[in-house]
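**Q** pasting the sequence and the predicted model now:
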Amino acid sequence: MERIEEILEGVKTMGIAGHIRPDGDCVGSCMALYLYIKEWYPQIQVDVYLDNPKPEFAYIDRMDEVKTEAEGDKTYDLFVTCDVSARDRLAVAEDYFEKAKKTACIDHHVSNKGFAQINHIRGDISSNCEVLYGLLDPDRVNLSIATAVYTGMAHDTGVFQYSSTSPDTMRIAAKLMETGLNFSKIIDESFYQKTYIQNQIMGRVLAESIMLLDGKCIVGYLKRRDMVFYGVEGKDLDGIVSQLRLTQGVEVAMFLYEVESQVFKVSLRSNGRVDVSKIAVYFGGGGHMRAAGCDLSGSVYDVINNISEQIEKQLLGNNA
């Protein structure tokens, strides 16, 4: 696919959806595509589905039109997934994807093997929003669309500091800024800003973190009872694993929290020597070389031991 127009011919109804627990890149790419279709293809009836996006993204236009659950029996002419690395990661509208006459996947995860009829996957690109931007007519990217695209790019590049950030990434960001978007507000309010409780819980995780593998791996964790005590959910824990990664001497940061009894969501971040996407895929998850995740069952110690064993294998292999 060179341009999004290639898959729109003859389409009268269209659905768009992202992955479970959508992050900034997922929300940004889904909303950018939605806004693009609404603006330039008004003849297409389009719906966007997201799994309870965080209120921090309310500044993106038309967020109030997002559907957070399926609404009856529908068959779309076209259904597009954005930032979804595998079929079982699709949230909210999976039945609509199954029934659609035509399906397309726009993604940037190296672990994505292609589960739609049309797959546009660029594993070498920093964010799905950057991949999507390459499919849009840049002259049609107005302020509303640019705001959504910039949001995703900023989030998946760690505000343009991760190694996946390329000269093309920065050129696109500059082009988006020319639309007049408030880039500093986007970054502050959706990326850095935390509530008092979020700061408390981050402080606790950092204070109780442990070092493994001769200081090459740092681990933070939260059990369900602690999350209940503080009144937080998974969506409140963004930024913890990234902060752990910044610890001096660390090659890999691991953060896990209990979603139900002895079931943990694991987030991994690497400083370069370890490919955490390979570890995540090994345990049924996915992601990128430096940022990945998976779900694991067992005690907190079982999960830490299983993940750290795979980290150690790569560290030893890289030293060989």
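**A** Received the coordinates, thanks. Numbers count the residues shown, from 1 in each chain.

**Q** rest of the way, CA atoms for contacts and neighbours
**A** Noted.

**Q** next, count neighbours for the spatially closest residue to Met1 that is not a sequence neighbour.
**A** Residue nearest to Met1 in three dimensions, not counting chain neighbours: His120, with 6.5 Å by C-alpha to C-alpha, 6 or more residues apart in numbering. Applying other C-alpha atoms under 10 Å, we find 17 residues neighbouring His120.

**Q** next up, the contacts around His120.
**A** The neighbourhood of His120, defined by C-alpha atoms under 8 Å, 6 or more residues apart in numbering, consists of Met1, Ala104, Cys105, Ile106, Asp107.

**Q** please report how far the last one lies from Asp51.
**A** The reference is to Asp107. Asp107 sits at a distance of 17 Å from Asp51 (criterion: C-alpha to C-alpha, to the nearest Å).

**Q** quick one: which of those two has more around it?
**A** Asp107 (28 against 20).

**Q** was I right to think Ile4 contacts Leu135?
**A** Yes. Here Ile4 lies in contact with Leu135, judged by C-alpha atoms under 8 Å, at a distance of 5.2 Å.

**Q** which parts of the stretch 151-300 of the chain are helices?
**A** Using DSSP state H, counting those that start in this stretch, the helices of the stretch 151-300 of the chain run over residues 167-177, 183-187, 196-207, 224-230, 240-245, 276-282, 300-319.

**Q** and of those helices, who's closest to Glu258?
**A** Taking C-alpha to C-alpha, helix 224-230 is the member of those nearest to Glu258, at 5.1 Å.

**Q** give me the buried positions along that closest one.
**A** For helix 224-230, the neighbour count (16 or more other C-alpha atoms under 10 Å) marks Arg224, Met227 as buried.

**Q** which helices and strands sit right next to that helix?
**A** Counting contacts by 3 or more C-alpha pairs under 8 Å, 6 or more residues apart in numbering; DSSP states H and E, helix 224-230 is packed against strand 252-260.

**Q** what does the strand it packs on rub up against?
**A** Taking contacts as C-alpha under 8 Å, 6+ apart, the residues outside strand 252-260 that touch it are 216-224, 234, 240-242, 244-245, 264-271, 274, 311.

**Q** just the residues you listed: which are in strands?
**A** Among the contacts of strand 252-260, the members falling in strands are 217-222, 264-270 (criterion: DSSP state E).

**Q** secondary structure class for the nearest residue to Asp47 once chain neighbours are set aside?
**A** Sequence neighbours aside, Gly15 is the residue nearest to Asp47 in space, at 4.9 Å (criterion: C-alpha to C-alpha, 6+ apart). Put simply, Gly15 is strand when judged by DSSP: H, G, I helix; E, B strand; the rest coil.

**Q** in addition, the following structure is provided for comparison:
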Amino acid sequence: MKILKKRINMKIDELLPGVKTVAISGHVRPDGDCIGSCMGMYLYITKNYPDIRVDVFLEDVPPELQFIKDSDKINTSFETDVDSYDLFICLDCEKTRLGASEKIFDAAKKTLNIDHHISNTGTGDITYIVPTASSACELVFDCVDEEKLDIEAAKSIYTGMVTDTGVFKYNSTSPKTLQVAAKLIGFGFDFTSLIDHVFYEKTYLQNQILGRALLESILLLDGRVCVSVVSRQTMEFYNCTGNDLDGIVNQLMFTIGVDCAIFMYENEPMSYKVSLRSNGAVNVSKVAQLFGGGGHVRASGCTINGTAHDAINNLTKYIHMQLEGEEV
């Protein structure tokens, strides 16, 4: 396996000569960075290599991201008539988080893994992992020839960067990140409206469930941890999905005095999808990995089975250890 740890010598154009079929996919429950990187790569290849068949495999795209060009062409059934793709590009995750497309990855003739998650140890024949990068989209930009980009691919890549950096306010935002963003908005799309639509606009339902989650939140560990849980019963009452809960954990982190936020929702009976955020006092990636998840130092997630009470107790145990300066 060839592992590239730097932002050099990783150009997708070098892998495409002789390639006739390409599959692109990212993690389950795709977010803005996952969708933006997958579609940015798709739009780049289809524009510059029209003879290559490119298929994107992802779960359903949230409504606020469906403005990305050709997002309606995404294969959400994960069924294909190609037995073995010449190249599989795994973006924003490692292969075990691909869900239904993992079998397509395994069958591919060559695999490329591009990711920025520190928990990714590398899966793929060629692996390009830069944990210091702001997003998978930033790495996609590094891998393409910017002179061959068009406005639609640029918009898709920018979308992922905006969502994964919290509009460029997370500490993963580097001077390089802002330089890339400047080049992308130079293509001329309305980036202010894009940010409003993707990051700030919410439906009335989303505002209702956000209010409910904030109202029922609790402070633990002397006010240093803020926790909120949305039960299956509540989700059914509001007729909402996990996508309607995006951003709640970030709002919890805005609470004065809070070093770490935990947001959980019950996606299946006695099974909770957990989002963790930190201001740096806690490495939430370490906590998430203990429960089979992963992510970044300040933003990670996992799934925990059991009661909400037990999940909170188990999570706060390891958060408390870090707050007290102990190793996890």
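**A** Yep, it's here. Source: prediction; values computed, not measured.

**Q** overlay them and tell me the TM-score.
**A** The TM-score (TM-score structural alignment, normalised by the length of the first structure) is 0.97; 318 aligned residues with a C-alpha RMSD of 1.2 Å.

**Q** ok so, going back, now the ones in strands among the contacts of strand 252-260 of the first structure in JSON lines, with distance to Leu315 of the first structure and neighbour count?
**A** Formatted as JSON lines, those follow (distance: C-alpha to C-alpha, whole Å; neighbours: other C-alpha atoms under 10 Å):
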{"residue": "Cys217", "distance to Leu315 of the first structure": "10", "neighbour count": "22"}
{"residue": "Ile218", "distance to Leu315 of the first structure": "14", "neighbour count": "25"}
{"residue": "Val219", "distance to Leu315 of the first structure": "16", "neighbour count": "22"}
{"residue": "Gly220", "distance to Leu315 of the first structure": "20", "neighbour count": "23"}
{"residue": "Tyr221", "distance to Leu315 of the first structure": "22", "neighbour count": "24"}
{"residue": "Leu222", "distance to Leu315 of the first structure": "26", "neighbour count": "19"}
{"residue": "Phe264", "distance to Leu315 of the first structure": "24", "neighbour count": "24"}
{"residue": "Lys265", "distance to Leu315 of the first structure": "23", "neighbour count": "19"}
{"residue": "Val266", "distance to Leu315 of the first structure": "19", "neighbour count": "22"}
{"residue": "Ser267", "distance to Leu315 of the first structure": "18", "neighbour count": "23"}
{"residue": "Leu268", "distance to Leu315 of the first structure": "15", "neighbour count": "28"}
{"residue": "Arg269", "distance to Leu315 of the first structure": "14", "neighbour count": "26"}
{"residue": "Ser270", "distance to Leu315 of the first structure": "11", "neighbour count": "24"}
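
**Q** any chance of those residues in TSV, with distance to Ile304 of the first structure too?
**A** Listed next are those as TSV, based on distance: C-alpha to C-alpha, whole Å:
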residue	distance to Ile304 of the first structure
Cys217	11
Ile218	10
Val219	8
Gly220	10
Tyr221	9
Leu222	12
Phe264	10
Lys265	11
Val266	9
Ser267	11
Leu268	11
Arg269	14
Ser270	16
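
**Q** please identify which pair of those residues lies farthest apart.
**A** Leu222 and Ser270 (20.2 Å).

**Q** burial measure for the aligned residue in the second structure for the residue nearest to Asp47 of the first structure, as a count.
**A** Using TM-score structural alignment, the equivalent of Gly15 of the first structure in the second structure is Ala23. Close neighbours of Ala23 of the second structure, defined as other C-alpha under 10 Å, add up to 24.

**Q** go on, Ala100 of the first structure?
**A** Ala100 of the first structure has 19 nearby residues by other C-alpha under 10 Å.

**Q** would you agree it is in contact with Thr75?
**A** Yes. The pair Ala100 of the first structure / Thr75 is scored as a contact, 5.3 Å apart, by C-alpha under 8 Å.

**Q** one step back: the residue nearest to Met1 of the first structure and Met153 of the first structure, how far apart?
**A** 18 Å.

**Q** just the buried residues out of the contacts of His120 of the first structure, in ChimeraX syntax.
**A** Entered in ChimeraX, the line below selects the buried ones among the contacts of His120 of the first structure, by 16+ other C-alpha under 10 Å:
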select :104,105,106,107
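
**Q** going by distance to Pro22 of the first structure, which of the contacts of His120 of the first structure wins?
**A** Asp107 (13.6 Å).

**Q** and that closest one, what's its match in the second structure?
**A** Using TM-score structural alignment, Asp107 of the first structure lines up with Asp115 in the second structure.

**Q** who are the contact partners of that match?
**A** Asp115 of the second structure touches Leu91, Asp92, Cys93, Glu94, Tyr128, Ile129, Val130, Pro131, Ser135, Ala136, Leu139, counting by C-alpha under 8 Å, 6+ apart.

**Q** ditto for Leu91 of the second structure
**A** Here Leu91 of the second structure is in contact with Ile24, Ser25, Gly26, His27, Cys34, Ser37, Cys38, Asn113, Ile114, Asp115, Ala136 (criterion: C-alpha under 8 Å, 6+ apart).

**Q** please verify my assumption that the residue nearest to Asp47 of the first structure contacts Phe79.
**A** Yes. Using C-alpha under 8 Å, Gly15 of the first structure is in contact with Phe79, at 4.6 Å.

**Q** which neighbours do the two share?
**A** Residues touching both Gly15 of the first structure and Phe79 by C-alpha under 8 Å, 6+ apart: Tyr96.

**Q** just tell me the aligned range of stretch 278-297 of the second structure in the first structure.
**A** Taking TM-score structural alignment, stretch 278-297 of the second structure hits residues 270-289 over in the first structure.

**Q** quote the end-to-end distance of the matching stretch.
**A** In stretch 270-289 of the first structure, first residue to last residue: 7 Å (C-alpha to C-alpha).
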